[in-house]
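Colleague: Return a 3D structure for these sequence lines:
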Amino acid sequence: MMYRVILQSQPRRFFAQADRPLAGKLAHGFRILERTPRRHPAIKRLSGPLAGHARLRTGDYRLIFVVDEAAKRVDVLRIAHRSEAYR
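Modeller: Sure, this is the predicted structure:
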């Protein structure tokens, strides 16, 4: 069962401006989220202020997202370098 991946405004801008190698890694990450947004070695549930969110590790970048099971939708809220992703 496939999920629909929705990019919010910041991830959409980030993806549009990414260089080709990074854009390829991010696109691969989006394909992972379409298929298995809950169970993948690169996915981890977050805690603290980001409780209820999850992250997908893609090289040095992190995709912060939430899953809506009822709508079979994944909302990507942020894409950021690992040093800035959780701020």
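Colleague: CA only for contacts and neighbour counts going forward, please
Modeller: Noted.
Colleague: I'd like the distance between the most centrally placed residue in the chain and Ala23.
Modeller: Central residue of the chain (Cα atoms, centre = their mean): Leu63, 3.0 Å from the mean position. Distance, Leu63 to Ala23, using Cα to Cα, to the nearest Å: 12 Å.
Colleague: And for Thr58?
Modeller: On the measure of Cα to Cα, Thr58 and Ala23 end up 11 Å apart.
Colleague: the helices in this structure, which residues?
Modeller: Secondary structure of the chain, counting by DSSP state H: helices at 9-17, 20-35.
Colleague: Just say which of these is most tucked in.
Modeller: Comparing those by mean neighbour count (mean count of other Cα atoms under 10 Å), helix 20-35 comes out on top with a mean of 16.
Colleague: before we go on, could you also do this sequence so I can check it against the first one:
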Amino acid sequence: MTNLNENINYTVVISIDAGEFFESASATLQKKLDRCFERLKINPRNHPNIKSLKGELSGYYRYRVDDYRVIHEINDDLKLVTIIFIAHISKVYE
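Modeller: Here you go, the predicted structure:
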């Protein structure tokens, strides 16, 4: 029997900080981030640019977009991906 929830996409919610970063980004980066958000809706864990984080950030994931990182968390029960923040790699892990 097929699980009906198996094909349901996730909802992506963007935090205020991540939204402010997005709005200030170049049009080119915004387009790439939009593609990232669309991919996260389909499968927030399985993509070559996605890795689970360790240490203090355990429980979070990162999606690589050029020299930027999209840090997100996943709630499978609610089918929800929350974008916590977006930053240049030089600032992400500070």
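Colleague: Need the TM-score between these chains.
Modeller: With the length set by TM-score structural alignment, normalised by the length of the first structure, the two chains reach a TM-score of 0.97; 87 aligned residues with a Cα RMSD of 0.6 Å.
Colleague: Nearest approach to Leu50 of the first structure belongs to which of the helices of the first structure?
Modeller: When the helices of the first structure are compared by Cα to Cα, helix 9-17 sits nearest Leu50 of the first structure, at 16.9 Å.
Colleague: And the closest one against the second structure, how far off on average?
Modeller: Superposed on the second structure, helix 9-17 of the first structure shows a mean distance to its aligned partners of 0.7 Å (mean Cα distance after the TM-score superposition for the first structure).
Colleague: hmm, who's touching that helix?
Modeller: Counting by Cα atoms under 8 Å, 6 or more residues apart in numbering, the neighbours of helix 9-17 of the first structure from elsewhere in the structure are Ala23, Leu26, Val76, Leu77, Arg78, Ile79.
Colleague: if I read this right, Cys53 of the first structure contacts Phe65, doesn't it?
Modeller: Wrong residue type there; residue 53 of the first structure is His, not Cys. Yes: with contacts counted by Cα atoms under 8 Å, His53 of the first structure reaches Phe65, the gap being 5.7 Å.
Colleague: So between those two, which is more surrounded?
Modeller: Using other Cα atoms under 10 Å as the criterion, His53 of the first structure and Phe65 rank with Phe65 on top: 25 against 18.
Colleague: Aligned to the more buried one, what sits in the second structure?
Modeller: Aligned counterpart of Phe65 of the first structure in the second structure: His72 (TM-score structural alignment).
Colleague: leaving aside the residues next to it on the chain, what's closest to its match?
Modeller: Counting by Cα to Cα, 6 or more residues apart in numbering, Ile83 is the residue found nearest to His72 of the second structure once chain neighbours are left out, at 4.4 Å.
Colleague: quick one: what's aligned to the one you found in the first structure?
Modeller: Ile83 of the second structure maps onto Val76 in the first structure, by TM-score structural alignment.
Colleague: and Ser47 of the first structure, what does it touch?
Modeller: His53.
Colleague: mind checking how far the residue in the second structure that it lines up against is from Asp67 of the second structure?
Modeller: Aligned against the second structure by TM-score structural alignment, Ser47 of the first structure finds its counterpart in Lys54. As judged by Cα to Cα, Lys54 of the second structure and Asp67 of the second structure stand 20 Å apart.
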